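[1] I would like to see how this sequence folds:
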Amino acid sequence: MSSNEKPTQDLVFAKELTNEFRSIFSEQAQALIVELTRKFRPRLQELLVSRKVAQDTYDNGALPDFAKETADIRNGEWRIAAIPKDLQKRHLEITGPVERKMIINALNADVDVFMADFEDAQSPTWEGLIQGQINLRDANLGNISHTDTKSGKEYALKENPAMLIARVRGLHLPEKHLLVDGQPVPGALLDFILYFLHNYQSRAEKGSGVYLYVPKLQHHQEALWWNDVFSYLEDKLEQPRGTVRCTVLIETLPAVFQMHEILHSLRHHIVGLNCGRWDYIFSYIKTLRAHADRVLPDRQVVTMNQPFLSAYSRLLIKTCHQRGALAMGGMAAFIPSKDSAENAEILKKVRADKELEFSNGHDGTWIAHPGLAPTVRDVAAKYLGDYPNQIHVSREQDAEISAADLLEPSTGERTEEGMRTNIRVALQYIAAWLSGKGCVPIYGLMEDAATAEISRTSIWQWIQHGKALSDGRKVTKELFRTMLAEEADVVAQEVGNERWQSENFATAKTLLDEITTADELTEFLTLPGYKHL
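    All right, here's what the predicted structure looks like:
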């Protein structure tokens, strides 16, 4: 099929379809894409404008708060629809991109859930995204397999694999390779339509539903948009209400003030909320960009022990359990080390992090590497025992968590070492992302878009407010550019000249410079980065 053909009226592909991809873009799929895009894209565009309006108020001195007009929802007696049996136990979840070998390995890991990610762990190349839909279709059918072309090793699903949940893209991301009426289809909508259409029957045959993670919501009206999208496609394909069940990531600062409202808006489709801690830190920086008294210190000291993050976790648990919903914990991004002493330290940090989460009342948690599973399983067993979850932990005796608690400034230094680490991490991640990899091991951590976002927005904010490093030097554009040049040389030596030349490091360096020294904050690095894919 050539790029200028119209497979369905007013639907245009900017890429040719391979025979394999044609199976994903069936006539039914194309018709649904056109129909749902026309119905829901205008409202989505209005919601994105509303985000900018809200941000303008924060930039002009306002702070996020609980909305007076929805107090009746927060104070009302209601609960979400009953959680399906196969979603009630989610002690341990692992995440990763929708790459075929990784899907098989993750589903075979000692975890309850694999979250297959079309979002922050996936570079949104056309080939990667659509091949990902094929991979997930095969995984749900149970016949996914893979042969490594280099080693010849074969991969196949074991008996009783983990539960598969797919994460769609955020509402802000377009799909530039697919146009309806001359405008890009929203990436989130495309991911959902294709995943639902190609998997609802195989899931139903197993007595299950179409299970999703929904990222980066900022307002309950966005949750209501998703609710209406879910209901519309359920009705269109004559499936019962609640065939779609989602977990919403609370990973933006505005959303933490809207958790009751988000649960209420999606009450027929939602099963829980998740502490997306890394994106939440990024959102704290981005939302409070104009507030000089809320500038964060080094990324390394912004842990869950910081008061604003501790309050966020505890409020999420209390809110979810009050409404009969699961409260999922955050990501342990560590990668096990082959050095036994170093690995012992890593596992000690992971154990402490998960002890805090489960003792607070979280129902499950995330890891980035299967090597962490035994440690986290041990912690989960200590707190949950035979219980599938901790919804019975109400936290009703807690002192009320205020807006001030959720906005509490963080203590800690801004150091030269922290700034240089931010530069190296952001540079390496952006280069990998531009090369088609969305999930990358860097310095012992599995990094995705969220951690790169923290790294570059921290420096941007330090520059904007003229903050000083611990040695007294003021952070300026000139200081950043000097460090960027020096750290780029360090990275070039680490990766070698061949990789530096072949993996978009020069483009990544230019992009990192542009977005870090710009006078206006770039909302998401993936938006200007997407132009290079």
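
[2] please count neighbours and contacts with C-alpha atoms only from this point.
    Fine.

[3] buried set for stretch 432-440?
    Across stretch 432-440, burial judged by 16 or more other CA atoms under 10 Å covers 432-440.

[4] cool, stretch 118-131 as well?
    Within stretch 118-131, the residues that count as buried by 16+ other CA under 10 Å are 118-126, 128-131.

[5] before we move on, what about stretch 463-470?
    By neighbour count with 16+ other CA under 10 Å, stretch 463-470 contains the buried residues 463-465, 467-469.

[6] those: which two are farthest apart?
    Farthest-apart pair in the buried residues of stretch 463-470 is Gln464 and Leu469; separation 13.6 Å (CA to CA).

[7] other SSEs contacting the helix or strand harbouring Lys286?
    Assigned by DSSP states H and E, Lys286 belongs to helix 277-287. Applying 3 or more CA pairs under 8 Å, 6 or more residues apart in numbering; DSSP states H and E, one finds that helix 277-287 contacts helix 27-59, helix 253-256, helix 449-464.

[8] reformat these as CSV; add distance to Asp353.
    As requested, the helices and strands packed on helix 277-287 are exported to CSV (distance: least, CA to CA, whole Å):
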stretch, distance to Asp353
helix 27-59, 32
helix 253-256, 21
helix 449-464, 18
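
[9] next, the structure of the following sequence, for comparison with the previous one:
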Amino acid sequence: MALPRERLTAEAVQLHAQPNPAQQAILSPLALAFLADLHRRFDSRRRSLLAARRERQARWDAGELPDFRADSAAIRESDWTVGPIPPALRDRRVEITGPVERKMVINALNSGAKVFMADFEDSSAPSFANQLDGQVNLRDAVAGTLDYSSPEGRHYRVNENPAVLVVRPRGWHLPERHLTVDGEPMAGALVDFGLYAFHNARALHRRDLGPYFYLPKLECMEEAALWDAVMAHAETGLDLPPGSMKVTVLIETLPAAFQMHEILHALQSRAVGLNCGRWDYIFSYLKTLRGHRDRLLPERGQVQMTVPFLKAYSELLIQTCHRRGAFAMGGMAAQIPIKGDADANEAALAKVRADKLREVQAGHDGTWVAHPALVPVAQAVFDAYMPEPNQRDVERGDVRVSREQLLAPCTGTITRAGFDNNVEVCLRYTAAWLDGQGCVPIHHLMEDAATAEIARAQLWQWLHHGNLEFPDHAPIDFALFDQALAAHVHRLRDSAHPGAGRADAAATLIRRLIHADTLADFLTLPAYEQLA
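    Below you'll find the predicted structure:
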């Protein structure tokens, strides 16, 4: 195995934590050497790409708008396809996602979904313990030894024919401060990817199961090309054939919507599809266009996938993927079962069915759910309308999507209930995140970092652009926000909700971010400084 010498560990990698024995096995000397090699080879390039993001955002804040790139027109206009799709990924009609907590991993693998996306990113609070425990859990899942016994004495194990495992590392922007190389914190993306690949890639390759990855938060083809270079280097170091690692890219940023062809092309030998990361995409629309008063959106409950700018994005993704021979994956159903209220539960399931029907009829090859109970609901729709393993033959030649369509805001209102819900979701999610929990059920929806970011960005825009009103003409102002936040802090502090003990810390952070003159790029960056 062509790995760097072990002495690199002692010289370059500093561990700023006290892992337990199981976690220490993940942080073996050779594994740390592998991480150090990735950092030294690729981190400066990553930092340059993040600087380029900031430069682009400054231009958009000054009045420019995103557009299709002139310098990559040849890629969009020429004929080419991605590489062959592995057999294990040819039928992805329902995928389940969730954090890498041990019991959740078992339940997701046993859910009946075709794919389980094990998430080190938006549905996980990236404490070092959470990230390392997740690596232990996935290593055991790959080895076939994953089990769990609950405090109540119930035993869980992985059944025969589990879902195919796909891993989502953190985005390029997130650091891992508990591991430094040459005095610099590593990228969370390289830590998550590197540890999983080091411990599992060869075993998965021997079984024709990857390794497979979901790549989040990309904004341009250069960021995709960096992932391609990282994986090519890792394949060499792990004695894997070139192109063994396959990826699906989440198109969950507004800039990336203008570069779908280019992103697939940058990952051509390993790309198998793109995914409509709808919630992050809405957040990115808000963040990218934060300086444009004419691009404000109504409350998030009114921003459905049927509104014009989201419909255009979804259809462009389908057309792009199928032209290139790739999968076009649909978005997340965030609903969770409502116990004790059959009518409300059926209404929630009806929304899921309608959403999945829209996706399959538009040409998507599969979809996401957040809860095992939704797997049969989504699968029934896709089975009825997609009898074949996928529908890459649906070309969608009727789709013509312009820059203006991708940027057009939707109409709607901001109600008192919608405003208050955003405050509540911001606070409760942040408090739970600070307490180590990255996905939180709130009012029968599974909220993760993406949905909390929508709530935060909307509050910032509504308040900073000023002179906005509710339908009854009452003003939307900072006094109202401060009052709502104080009320929700009081309720959360006295509740049994996740994060109740971090209510005050969360409120202080949210208040600072909402009152700040500039919309912070990510909630999770300042929050990370307060995470264990």
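
[10] give me the TM-score for these two chains.
    The TM-score (TM-score structural alignment, normalised by the length of structure 2) is 0.96; 523 aligned residues with a CA RMSD of 1.3 Å.

[11] between the buried residues of stretch 118-131 of structure 1, which sits nearest Ile346 of structure 1?
    Using CA to CA, Ala121 is the member of the buried residues of stretch 118-131 of structure 1 that sits closest to Ile346 of structure 1, with 22.0 Å.

[12] what's the counterpart of that closest one in structure 2?
    Alignment note (TM-score structural alignment): Ala121 of structure 1 maps to Ser123 of structure 2.

[13] shouldn't that match be within a helix?
    No. Counting by DSSP: H, G, I helix; E, B strand; the rest coil, Ser123 of structure 2 is not part of a helix but coil.

[14] which ones are touching it?
    Contact analysis of Ser123 of structure 2 by CA atoms under 8 Å, 6 or more residues apart in numbering lists 98-99, 438-439, 448-449.

[15] tell me which of the residues you listed persist in structure 1.
    Retained in structure 1 (both residues aligned by TM-score structural alignment, their matches' CA atoms under 8 Å) from the contacts of Ser123 of structure 2: 98-99, 438-439, 448-449.

[16] can I get those in JSON lines including distance to Pro475 of structure 2?
    Listed next are the kept ones among the contacts of Ser123 of structure 2 as JSON lines, based on distance: CA to CA, whole Å:
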{"residue": "Gly98", "distance to Pro475 of structure 2": "39"}
{"residue": "Pro99", "distance to Pro475 of structure 2": "39"}
{"residue": "Gly438", "distance to Pro475 of structure 2": "33"}
{"residue": "Cys439", "distance to Pro475 of structure 2": "32"}
{"residue": "Asp448", "distance to Pro475 of structure 2": "29"}
{"residue": "Ala449", "distance to Pro475 of structure 2": "28"}
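
[17] and which of these is nearest to Ala31 of structure 2?
    The closest of these to Ala31 of structure 2 turns out to be Pro99 (CA to CA; 22.6 Å).

[18] what's the burial count for the aligned partner of Ser78 of structure 2 in structure 1?
    By TM-score structural alignment, Ser78 of structure 2 lines up with Gly76 in structure 1. Look at Gly76 of structure 1: counted by other CA atoms under 10 Å, it has 9 neighbours.

[19] rewinding a little: what is the nearest of the kept ones among the contacts of Ser123 of structure 2 to Thr518 of structure 2?
    Ala449 (19.4 Å).

[20] in the stretch 51-200 of structure 1, which spans are helices?
    71-75, 100-107, 126-141, 187-205 (DSSP state H, counting those that start in this stretch).

[21] and those helices, which is most packed in?
    helix 100-107 (a mean of 22; mean count of other CA atoms under 10 Å).

[22] distance check, the match of Ala121 of structure 1 against Thr508 of structure 2.
    The gap separating Ser123 of structure 2 from Thr508 of structure 2 is 22 Å, by CA to CA, to the nearest Å.

[23] Asp37 of structure 2 now?
    The value you get for Asp37 of structure 2 to Thr508 of structure 2, if CA to CA is used, is 39 Å.

[24] who's more crowded, the two?
    Neighbour count, other CA under 10 Å: between Asp37 of structure 2 and Thr508, Asp37 has more, with 23 against 12.

[25] residues touching the counterpart of Ala31 of structure 2 in structure 1, list them.
    Mapped onto structure 1 by TM-score structural alignment, Ala31 of structure 2 lines up with Ala29. Taking CA under 8 Å, 6+ apart as the criterion, Ala29 of structure 1 is in contact with 193-194, 197.

[26] nearest spatial neighbour of the residue mapped onto Asn110 of structure 2 from structure 1, skipping sequence neighbours?
    With TM-score structural alignment as the criterion, the equivalent of Asn110 of structure 2 in structure 1 is Asn108. Of all residues not flanking Asn108 of structure 1 in the chain, Pro161 sits nearest, at 5.4 Å (CA to CA, 6 or more residues apart in numbering).

[27] what count of nearby residues applies to that neighbour?
    So Pro161 of structure 1, with other CA under 10 Å, has 20 neighbours.

[28] repeat that for the one 3 residues further on.
    Summarising burial for Leu164 of structure 1: neighbours were counted as other CA under 10 Å, giving 20.

[29] quick check: the aligned residue for it in structure 2?
    That one, Leu164 of structure 1, aligns with Leu165 by TM-score structural alignment.

[30] quick one: the closest residue to its match other than its chain neighbours from Val394 of structure 2, how far?
    For Leu165 of structure 2, ignoring the flanking residues on the chain, the nearest one in space by CA to CA, 6+ apart is Phe116 at 5.2 Å. Distance, Phe116 of structure 2 to Val394 of structure 2, by CA to CA: 25 Å.
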